[in-house]
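Student: sharing a sequence plus its predicted fold:
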Amino acid sequence: MVNRQSDLIGDLKERNTLQERRITELEAAQHRRDKVCEEIKIRLEKTENRLNKHFSPSSDTKNTKVKLIGKDNHKGRIVGSRSLLINARNSEIPPYEKGVIAFYAQMSSIRVRPGVSHTLIFDKVRTNVGNGYNGFTGVFTAPKEGIYAFIWVIRLYLAERSTELMVNNDILGATFMRTKNGDDGSVSGTAIAHVAKGDVVFVRIHSTYAGDGNVLSNVYGMATFSGWLLH
């Protein structure tokens, strides 16, 4: 029980450190967004001024400035400020700030006899759009609120294991597999969940049943953890 409590305290400390780091990253991202928007605003104002100088007033436009208003002109298309703003933002802002969040990680080596409530670390990160997943802790921290899909795959050989998918302290899903008679196989779990910004999601060995044997992962069959924002 003391060892279990010690492990839980260690996990909580790691998650707290991760959340503090994530807050710092989000604050930096907000600063970058503000800077980009200010630069776009300045460019649009300069473009509008150039167009206003270029078009001389006529009888129909004597008291009217040429505005970038995002509408078509009968004598030619004028790209509006709204379109310019959208195009500029799409070229400057990273994919996750456009709403794309996805991660996919693999376990690079065997995990030898992990104990009760042990967090499984999928350390080989292949995709991490949004930087929500940490390959050192095995924990995904949601960059924004939404509906997420999660899939985890566990491979066993001569073992018996149950795993849990956790959202904070809530058990979202669980898998079980027994490979005792020379068998080698994989079991997968899938879950869809509403996750709040800052919530942590991870895979661990069952909290009350440790089972026995190793978690296997190699080129012939990998243990993996993945997730993405649906909406």
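Tutor: Sure, I can see it.

Student: okay, CA-based contacts and neighbour counts for the rest of this
Tutor: Noted.

Student: just the strands in the protein please.
Tutor: For the chain, the strands defined by DSSP state E occupy 72-73, 76-77, 102-106, 124-129, 133-134, 139-141, 146-167, 170-195, 200-205, 215-216, 224-229.

Student: and the fifth one, how far from the chain's centre?
Tutor: Strand 133-134 has its C-alpha centroid displaced from the chain centroid by 8 Å (C-alpha atoms, centre = their mean, to the nearest Å).

Student: likewise for the first one?
Tutor: Taking the mean C-alpha point of strand 72-73 and that of its whole chain, the gap between them comes to 40 Å (C-alpha atoms, centre = their mean).

Student: looking at the strands of the chain, which is closest to Val116?
Tutor: With distances scored as C-alpha to C-alpha, the stretch of the strands of the chain nearest to Val116 is strand 200-205 (5.6 Å).

Student: and the longest helix for this protein?
Tutor: helix 2-54 (DSSP state H).

Student: next, the one to line up against it:
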Amino acid sequence: MMKVCILLLIFPITVMAKTVEASSLLTDQPSQNKTLSIHLTNRSSVEEIDHLQQQLNQETIIRLSLTKQLYSLVSDVIAMKTAMAKMESRLQKCEQLINPAHSTNDDTELKISRIQRDLENLTSDCFNAKLDKDTVVFNAVVTKHGHFERNTPVNIIYDQVLYDTHNAYSNQTGAFTAPIDGLYVFTWSTLVADKKIMNTELLVNGIRKGLGNCNNEANNGYESCSNTVPVLLQAVDEVSIRSTAGNYIYGYERSSFKGWRT
């Protein structure tokens, strides 16, 4: 009888303990789910903020690029207005000079000479106004026949400069000095007489970047040869043409060296 009473006392306590444990488990489960939901929400918010920050950075870069282009356009417009003002001033001078009344023949000739000079300057200003500040181009030619020792390399001097936007080519040394960085294209043409040769190379800071062959030693008549080489240059790099095996080059502007920045 005593044992039965003890068992009746123990059984409700065991049942209550299991009930409390189950209730605790059921109560903790929503708490864990809530914590996980908060973590996922925070992670999503961070990703959205990062995405918005990237978009903001891209828009800032685009805005800075557009601002830079705008400043460049404004600078170009100011330069064009300055050139136009100079041209208008010269035109006014021309109109003042064209008035032959009460003038002698000497005065008339002097006025005509001034008009011609002003027109030449005006043409030059118009040409330069059309050129972009980054446009680089030159053209130089040989005016006199050149005679050399066949196997002695020499720098070819193109003594007459037909045009040079940045005064970058020297007709004293035969070297072109790059005024700004960029991709340049150089071309040179060589005319040789019969039984003559003029093989050449294009040098950048003394290093060969291109070869030209103009061997006419076994032939009669004249031979014309040309070569084109593109090179990447930095400002102050020097480019020149040198013979590798040559004893003659034809002048009278038939042999030339030219280049431009693309």
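Tutor: Received it, and whenever you're ready, just let me know what you need. Values in this document were obtained by computation on a predicted structure and should not be read as measured data.

Student: once they're superposed, what TM-score comes out?
Tutor: For this chain pair, the superposition-based TM-score is 0.57 by TM-score structural alignment, normalised by the length of structure 1; 145 aligned residues with a C-alpha RMSD of 2.4 Å.

Student: before we move on, back to that, with distance to Arg43 of structure 1 and mean neighbour count as extra columns, can I get the strands of structure 1 in TSV?
Tutor: As requested, these are exported to TSV (distance: least, C-alpha to C-alpha, whole Å; neighbours: other C-alpha atoms under 10 Å):
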stretch	distance to Arg43 of structure 1	mean neighbour count
strand 72-73	21	10
strand 76-77	20	8
strand 102-106	32	22
strand 124-129	29	17
strand 133-134	35	24
strand 139-141	36	25
strand 146-167	34	21
strand 170-195	38	16
strand 200-205	40	23
strand 215-216	55	24
strand 224-229	33	24
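
Student: let's have those strands in TSV, adding distance to Leu18 of structure 1.
Tutor: Rendered in TSV, the data for the strands of structure 1 read as follows (distance: least, C-alpha to C-alpha, whole Å):
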stretch	distance to Leu18 of structure 1
strand 72-73	49
strand 76-77	49
strand 102-106	16
strand 124-129	15
strand 133-134	8
strand 139-141	8
strand 146-167	15
strand 170-195	17
strand 200-205	9
strand 215-216	25
strand 224-229	18
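
Student: chain center to the longest helix of structure 1: distance?
Tutor: 14 Å.

Student: other SSEs contacting that helix?
Tutor: Applying 3 or more C-alpha pairs under 8 Å, 6 or more residues apart in numbering; DSSP states H and E, we find helix 2-54 of structure 1 packed against helix 81-92, strand 139-141.

Student: closest to Leu26 of structure 1 out of the strands of structure 1?
Tutor: The stretch from the strands of structure 1 with the least distance to Leu26 of structure 1 (C-alpha to C-alpha) is strand 139-141; that distance is 11.8 Å.

Student: what span of structure 2 is that closest one aligned with?
Tutor: Counting by TM-score structural alignment, strand 139-141 of structure 1 pairs with residues 175-177 of structure 2.

Student: list of residues touching the matching stretch?
Tutor: The contact list for stretch 175-177 of structure 2, computed with C-alpha atoms under 8 Å, 6 or more residues apart in numbering, reads Ala168, Tyr169, Ser170, Ala235, Val236, Asp237, Glu238, Val239, Ser240, Ile241.

Student: related to what we said a few turns ago, out of the helices and strands packed on helix 2-54 of structure 1, nearest to Ile42 of structure 1?
Tutor: Shortest distance between Ile42 of structure 1 and the helices and strands packed on helix 2-54 of structure 1, using C-alpha to C-alpha, is found for helix 81-92: 11.0 Å.

Student: what comes up buried for that closest one?
Tutor: Buried residues in helix 81-92 of structure 1, counted by 16 or more other C-alpha atoms under 10 Å: Ser81, Leu84, Leu85, Ala88, Arg89.

Student: mean deviation of it from structure 2?
Tutor: Following the fit onto structure 2, the mean deviation recorded for helix 81-92 of structure 1 is 4.5 Å by mean C-alpha distance after the TM-score superposition for structure 1.
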